[in-house]
Structures are given as structure tokens and as C-alpha cells.
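In: here is a sequence with its predicted model. Questions after.
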Amino acid sequence: MRLRAQVAMVMNLDKCIGCHTCSVTCKQTWTNREGTEYVWFNNVETKPGIGYPKHYEDQERWKGGWRLDAKGRLVLRSGGRARRLSRIFANPDLPTLEDYYEPATFDKDVLVNAPGGLADTPVKQPRSALTGEPISLEWGANWEDSLGGAHERAGTDPNIVSMPAEAAARVKFEFEKTFMFHLPRICEHCLNPACVSACPSGAMYKREEDGIVLVDQNRCRGWRMCVTACPYKKVYVNHATGKAEKCTFCFPRIEAGQPTICSETCVGRLRYLGIVLYDEDAVLAAASVQDDRELLAAQRATFLDPHDPETMRLAHEAGLPEEWVLAAQQSPVWRLISDYQIALPLHPEYRTLPMVWYVPPLSPVLDAVGAAGRDDTDADDVFHTIRDLRIPVEYLAELFTAGDADAVAGVLMKLAAMRSYMRARTLDGTVAEELCEAIGMTGQEVEAMYRLLAIAKYDERYVIPAAYSRDAASLEEQADSALCSLDGPGGPGMGGGGPVDLALGPVGGER
């Protein structure tokens, strides 16, 4: 067993209002410069919808993530070394600018300098931020915002296509009446990152001390294999430098004990940050389970209980500072993922073992309860609706549990029980023990879960140990080396994954 620490995030989707503040502040911090006009390390999508870039969840098309071969071995969907080497100069499995969107600006001088007395009101004409030429706006990173443009294409949402035919038909047939929720997305900083394995030059690496996946700009040669391999399409190419860039999890802030900028500025306070301890030796086995629906449980099994004396002993032997162990014990992420088991990973079937998890939204179910003439404050009515309702439960299952609707329904029932329990406590002081029994939790646990989800303070939502000053030099040295710190036996796809020996440099040398 090899104990590692991972900085992870959980987002409570019921609290996301789709304001895009996280996207804007991330843009201003990390990608407000030439070459990254189309790049959004953080974006907020409306679901149902095809997302950004278009249909990024369709891995039959984009070849992202991992799959099991005929012998049950974990292999990249984009192919092995020989296949990647054969396509190193012309990779066909890449989104185009049309799949992302052509960023636009506006000629404001038309308004500012318009002469008086015009018969027609002057209007701003959109121009390409890349070429300066006039363009027609037909797509954008949030084109489907609040279902605004979703009627054009959202019927081809890969999650809807994967649903049972009857449920999918209902979504498309009554699209104007369907449910809606917002899904913020960043890089998943996976335990088993496909992008790291696919990088021919070894520029992509996963940091040992906190699990953050980064790109060494000095080593990157712009082969773009990482863009294909990432199933979430959260690796981008800077068209000015020709190099790959991605979400950094705001590592300078994390090292200083501060939350990511998207978390800091989140209006809905829906993000939680914390340390998760996991067994590195268990990663390969967890990612290789045969049944996609078992991936959730398999990934949870790789996490180690920070309160367990054996885990504390392993942490001490691994040289993990006491401050990190204490942070792991206080981690809201650990509690939401493993204690309460209400947080779920995004598309576990990609087998990357993502470390940005989500509490699925209960609000679409409550809307359906009201539409069915039931009482959305009555736990029995809500429970029955969850069991009966195939939309959006099946849709949420396609997103978070590889199609396992029962797993999603179990989470939604916990959230509904918590809601009813706290309502009764607030209104008349009664303790609805039967609700706790129905979901296998105690009243104390339900109240603690409610506090964390609803009214947790800043220091409860973000539990991040500051890097010791004595470690600063070693952290910088590790970043400069740009070698994957998990290189070696047991790290699936993390060592020697490129088509050439790292010591020889990339094929073709400098570009």
C-alpha cells in the first residue's frame, strides 16, 4: 500500500444558479491573454445540453479516456504507442474551433462615434477575436445557458442518447417542459489521468504532494495527444504558443492554503475543497473493474479513512506532514464522498477516476413532485416520485453513475430525507427518526450533513493545508523537473507512456 494525498473538490449542484462568476474570474486569472481567447478552464453548462466543446461526452467520436481490451487490460481509447506515433503529426481526433466556438468581440466605436440624427439605431457588429473579421454568432461556450439555445441541438446530448429509448423520447418530445440544472466543470485532476499517459514528451505530470495535474510548458511540444485523451476535453492548445494548457487547480493559491479562484468567488457557495488520502497501489485495480457500474464503489474503496490509526501510521511512514493528516480528517470532501456518500464522480465510465465530484441536484425531482400534484414537503411523496420518476433520475445516472439509476436515487433520497427532517425540526421541533432509519443515518448525522451542505462557513468548506515554507524549494524543483511523480510500477499509464524514451526527447525535436 502506498498512501498519497490528493486535493479534491465537491460541488453541490442544487446551489448553482448559473451566474458564471466562477468562469469569469477564472478567465481573468488564467486565460485572459493571446492564444487563449476560446479557452475556459472553468465553464458552466446547462444540462440537458451538448456542452463545450460540442458533444465532448461522445467518446466514440473523440476517443477520450480509457477502456478495457479483450483481455481486460486498461488501454487508452486513443490507442497505444504505435497508433499515437503514427498520428503524431496529424491527429484526426481533435475538436476544431467550430466545436469550441470562435470568440467574438464588438466594434464599440460604431456606437460611441455614431452621428446624431440617424434614421436607424446603430448596432455593434460581432467580429472574430482571432481574425478581426465580421462573423455571425452561431455558438458559444454557454450557448445553451438556461436552455436558451438548447432547442437547436440538445436533443443530441450524448447522455440522452444513452438513456432508454422511452425516457429519451420523453425528454426530446417535451423539451420545453423538461428539467434543467447547471453543471460547472473544471479539470478533474484524475487519479488515473489519460492525458498524462498520452503525452509523448512527458510534459503532463501529476504532482506527488497534492495530485494536481499540470503541464510543463518548457517540455510541451504541442503534439496534442493530451487533448484527444482527456475525455472531459479540459486540455486546450494555446494557438499563439502551440502548447497545451489546462486548469492548474490554482496551485499557487492551494500552496498558500487558499481556495481556488472559482471557489473563492462562487456566489452560491457550492464548492468544497479538501484533502483525500488514497492508496496508489489500488488505482489500477479500481480503474480496471469489468462492470462500469462498479467503478463508483471501486474508486471509493481506494480512499483511506484519515481517522483510522493504520492510515495515520502509513501517513507518518510516507512523510506526510501532520498538518496534512489533520486537514484530511477535517476534509469536507471526504465527508461528502465517503462518510455521507452523497457526492458522485462525473462519468466514472471513462475510468480516469476523477477527483472533482458532484452532489446531484434534487430540485428537478421536487419540480416533478409538484407537477404530479404531490407534496414536495412530504418525504413519502418525494420518495415515491424518485422511485417512479425516470427523468431526470436516469439522466443523472448517465452523468454520475454510469447508468446506475438506483445509486442516484439513493443519493436523492438522502437529500430529500434531510430536507424533510430539518423542516420538521425547524417548524415544530419534532424529530423524524423514521426518515433517518429509511436512509440508514442517525439524526446527528443528518444534521451534520445539513450544516455542511447548507450553512457551512468558509473554513468548513475549504480545508487546505498551507505548504510548509521548508518545502517550497522542493516543490519548485519538482515542478521544474516535470517528471510524473507517480512514475513506476503500479501507476497505470503514468510511466513511459510516450512513443519515445523521455531521455531522448520528443520526436522531431523543437517545433
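Out: Received, thanks. Residues are numbered from 1 along each chain as shown.

In: please count neighbours and contacts with C-alpha atoms only from this point.
Out: Noted.

In: can you map out the strands along this structure?
Out: 3-12, 43-47, 66-68, 74-76, 104-106, 126-128, 181-185, 204-206, 213-215, 235-238, 243-246, 271-279, 344-345, 356-359 (DSSP state E).

In: which stretch among those strands comes nearest A402?
Out: A402 sits nearest to strand 344-345 of all these, at 9.7 Å, using C-alpha to C-alpha.

In: same for that closest one, what does it pack against?
Out: For strand 344-345, the packing partners by 3 or more C-alpha pairs under 8 Å, 6 or more residues apart in numbering; DSSP states H and E come out as strand 356-359.

In: longest single helix anywhere in this protein?
Out: Of all segments of type helix in the chain, defined using DSSP state H, the longest is helix 405-427.

In: check the gap between the closest residue to Y100 other than its chain neighbours and R67 for me.
Out: In this structure, Y100 finds its nearest non-sequential neighbour in P53, 4.4 Å apart by C-alpha to C-alpha, 6 or more residues apart in numbering. According to C-alpha to C-alpha, to the nearest Å, P53 stands 22 Å off from R67.

In: buried stuff in the longest helix of the chain?
Out: Residues of helix 405-427 classed as buried by neighbour count (16 or more other C-alpha atoms under 10 Å): 405, 407-423.

In: A further structure is provided below for comparison with the first:
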Amino acid sequence: MDVRAQLSMVLHLDKCIGCHTCSVTCKNLWTNRKGTEYMWWNNVETRPGTGYPKNWEDQGKFRGGWEIKNGSLSLKSGSKWGILSRIFHNPDQPVMKDYYEPFTYDYANLTDAPESANQPIARAKSRITGESMNIEAGPNWDDDLGGSREYAAKDPNLTEEDRVLFGEFEKIFMMYLPRLCNHCLNPACAAACPSGSIYKRGEDGIVLNDQEKCRAWRYCVSACPYKKIYYNWDRGKSEKCIFCYPKSENGEPSACAHSCVGRIRYTGVLLYDYDRLIQVLEAPEETLVEALKSCILDPSDPEVKRHAKKAGIEPDWIQAAENSPVYAFVKEFGLALPLHPEFRTFPMVFYVPSLSPVLRKAETDMTMENFRIPVKYLASVFTAGNEAAVEDTLKKLLGIRSYMRGKELADKELMEKGISLSGWNGRELEKAYRLTSLTNFTGRFVIPKTRRENGSSYEMQGAEGFLDHGKNKR
């Protein structure tokens, strides 16, 4: 057993109000420089939709993530030598129009225009070329179903049957999906980087890009299936979310989590078994979610603690893992799911799927058609198509809601319904309710301070190892 520690995050989608406070905070802190105008390390997408950049989930187009090839994991973007052979030509990545061309307005024309019979205007100007332009897209162009027919109807997770729903107003559904770098356990970006500039820190699992080593090959952009690495057109370097490591090293939450109005974000430590990682990542898609969860270890297990100490994990990190809200969501209660596990990067940002708006009938009849958001759609996003795994999570969420409502109304029938749906007893249901609804600041963020001086002994480096999964090396 090779125990590693990882800082992780859970986002409770039922509480997200789509206000973009997280995105704006991150933007103001990290990407307010020249060359980063179009970068949104954290963004909030309205679903259904094509996302940001457009159609980032279409790996047939972008060839990001991993696939099982000849019985072992391989990059979809190609082998090490395949990447090197076309290092000066990389067509499998988004272009500027897949994001949006950053723009400003010619405000000076409003104040400096000479006297005229006509009202002066402020034309849109490209932040890149400085030329006049027509604005055709933006980072939140399709918010709140604003672009349903242009964006939502083109969501690759929708079935043809679902697309018909956009003509029936009473059946239209939407939810918000905040996204940031997943700081994956098996990052495809690190494997694809020819210069080895992207690496995963051993002490906390944060994936970073060494700006001194970066040579702007941009294979990290195409290899990341979530498209959470961006190219700075001014500096000629790739940049990405850094999990606000200057804050997390001091035991503080990231800017996006700290500023979240809906308090949907939880940050904590997970312990996982590195020895099992490759085996689990090669599991069939229908069992992938449970296989990935099997890698996550119980931090209160004495054997796990012993191996964690042997691996050099500090006692306060082990203690933080025991109190981790992320562990409670993902493993203890099974309420949080990974985003597109079929990409096989093992993302370390998890989501509690959206339960509302709930059709009233869903509380008494657990069938797919009684959920406003189709189970099949949620399964496509969070469980590689495994509808049973999504239904199990939704039943638990319904059980919590039913039990607590019954307790408030002194309705034993509702309380029993909650116990039946969730499979938990009353004490477990109340604990889950406190976790999902009432947790305070210190309960949502259990982040131990990082000791960088102890990290080098098990640092996971970049391209040299990640590419050779057939030999189970990094």
C-alpha cells in the first residue's frame, strides 16, 4: 500500500445560484494581465450547453484524456513519439473562436470625439489585434438558457429525445456547473507535455506548470479533456488554475471557494492508494466510478495511518483527512461524483448532482421520467453513463430531504420514507443533512498547512513517467 495525500474539492450543485462570484474573484486575483483576458480558470456553465470552450467534452474532436488501447492506458492524443513527430503541428486543440476573442470598447471616442450632429459611439475593439470587431460570443454567452437553441441544444450529453424537450417549455431543465482544474491523479496534461514543465506536487497533489520550463508546445491544452489549461498569447506560456496554493499552503481555502455566495464548495484531504491507481483506471466504464472510489482510503483505519506515516505524510494531514468533508461526501455517504470519469484522469474535484427542481411525484415514485433533470443526462456527465450510480445518489438526497421534512412536520411516514430511500438510519441522515446544509466555515474547509520541505521525497514529476503506464511507472 503506497498512501498519498491529495487536496480535493466537492461542489454541491443544488446550492449553486450561477452568480459567477467564484469566477470573478479568480479572474481578479490571477488572470487580470495581458494575454489572460480570455482565461477563466474558474467558470460557471449553464447546462445543458456546449460549455467553455465550446464543445470541450467532444474528445472525438479534441482527443483529450486517456483510452484503453492494447489492454493498457494510452493518451488519446498519441504516444510519446507520435507527439514528438508532430510537435510543430498540433491540430487537436481549441482555437480562439472556441473561447471568444477578448474585447474592449473605444471609450476614448465618446469623450474625445469632435462636435457633430451624430452621437459618437464606442465600437468594440479586439484586445489582441486592436482592430474593430463584431462581438459574437463571450464566456457566459449562454447563461440561464439564454442561448438554448444555439448552445444548449448542441450539448453532447443530450439524447435526441432530450433535444425535443426544448420545444416543450414545461419540461425544459437547466443547472449550473462550476468548473476548475481537477488536479487529477492521472493528469493527461503532464503526460503530454514534451518539455516536462507540468508536474504534480507530491505533498498535496496540486498540478502546476513550471513557467521556466514551458516552451509553449500546447500539447497540455489538447491533452487536458476538461480544457482547463490556457495559452497566454502575450507571454508564450501555458497557464492554469493553481488551486490558490499560496493560500492552501497556509491552511486557507482557494479564492473561488472562499468567495462562494451559495457556500457550495468544500475542501479537504483524501488519502489514496497509489499502488491500485493504474489497475483501477483500466476498469470498464460501467464500473469506473466505484473502481475509482475503491482507491480512496479510510483515514481512520490504523493500517492506512501506519502506511501514511511510512510514506512521510505529516500527522496533521492524516488528522485533516479524518475530518475531511470531501471524504464524507465521496466515500462515507457516496453523495459526490467525479466529472466525466471516462476520461480516466481521476479528477479530484467532485460534484453532488443537482436534485432540484424536483417534480413532486419523484418523492413517491423513483423513476427517471419523474425527475426534471433526466437521470440519463446526469449519468452522461458524472458516471460514464452508469444510471444506477446516479439514481443511488439521488435517492440518498431525496431521503435526506424527506426525513428532515418529516421530522420538522412530525410526520413519521415521511421520515420512514427518507430512511427507506437512503438506506440510512436517523442518526446518519441527520449527519448527512448537517454536512450538506448546515456546515460552517471550519467544517467546509479542513486544510492543513503544507510543508514544502518534506515534499521532494515523493514528488511526482511530469512527462517522463506519466507516458509509460504500460510499465506502471511515473
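Out: Okay, I see it. Not measured: the values here are computed from a predicted model.

In: same drill for P53 and R67 of the first structure, tell me which one is more crowded.
Out: When neighbours are counted by other C-alpha atoms under 10 Å, P53 of the first structure and R67 differ, and R67 comes out ahead with 22 against 19.

In: residue contacts, that one?
Out: L74, V75, L76, R77, Y350, R351 (C-alpha atoms under 8 Å, 6 or more residues apart in numbering).

In: among these, who's most crowded?
Out: R351 leads the contacts of R67 of the first structure on contacts (other C-alpha under 10 Å) with 28 neighbours.

In: residue in the second structure matching that one?
Out: Aligned counterpart of R351 of the first structure in the second structure: R344 (TM-score structural alignment).

In: isn't its match up against S72?
Out: No. Assessed by C-alpha atoms under 8 Å, R344 of the second structure is found out of contact with S72, at 11.7 Å.

In: so how far is stretch 81-98 of the second structure off the chain centroid?
Out: Relative to the chain's own centre, stretch 81-98 of the second structure is displaced by 24 Å; criterion: C-alpha atoms, centre = their mean, to the nearest Å.

In: mind checking what E282 of the second structure lines up with in the first structure?
Out: E282 of the second structure maps onto S288 in the first structure, by TM-score structural alignment.

In: not counting sequence-adjacent ones, nearest residue to its match?
Out: Nearest to S288 of the first structure is L74, by C-alpha to C-alpha, 6+ apart, at 6.0 Å.

In: which residues touch the one you found?
Out: By C-alpha under 8 Å, 6+ apart, the contact set of L74 of the first structure is W66, R67, L68, A287, S288, P492.

In: just V10 of the first structure next, same as before
Out: V10 of the first structure sits next to R271, Y272, L273, V333, L336, A343, V356, W357, Y358, V359 when contact means C-alpha under 8 Å, 6+ apart.

In: now which residue in the second structure aligns to the fifth one?
Out: So the one you mean is L336 of the first structure. Aligned against the second structure by TM-score structural alignment, L336 of the first structure finds its counterpart in F329.

In: just the first one next, same as before
Out: For R271 of the first structure, the equivalent position in the second structure is taken to be R265, counting by TM-score structural alignment.

In: can you get me a residue count around its match?
Out: Going by other C-alpha under 10 Å, the residues that sit close to R265 of the second structure add up to 27.

In: quick one: it and L11 touch, right?
Out: Yes. The criterion here is C-alpha under 8 Å, and R265 of the second structure meets it with L11 at 4.7 Å.

In: for the stretch 51-200 of the first structure, what spans make up the helices?
Out: Under the criterion DSSP state H, counting those that start in this stretch, the stretch 51-200 of the first structure contains helices at 59-62, 81-86, 97-100, 109-112, 150-153, 158-162, 165-173, 194-198.

In: where in the first structure does stretch 125-140 of the second structure fall?
Out: Using TM-score structural alignment, stretch 125-140 of the second structure lines up with residues 127-142 of the first structure.

In: need the residues that contact that stretch.
Out: 37, 43-46, 51-53, 100-107, 125-126.

In: what's the answer for stretch 261-271 of the first structure, then?
Out: Residues outside stretch 261-271 of the first structure that contact it (C-alpha under 8 Å, 6+ apart): 9-13, 15-17, 19, 21-23, 25-26, 29, 42, 250, 272, 461.

In: one more time with 6 Å, if that's ok
Out: For stretch 261-271 of the first structure, the surrounding residues in contact (C-alpha atoms under 6 Å, 6 or more residues apart in numbering) are V10, M11, N12, K15, C16, C22.
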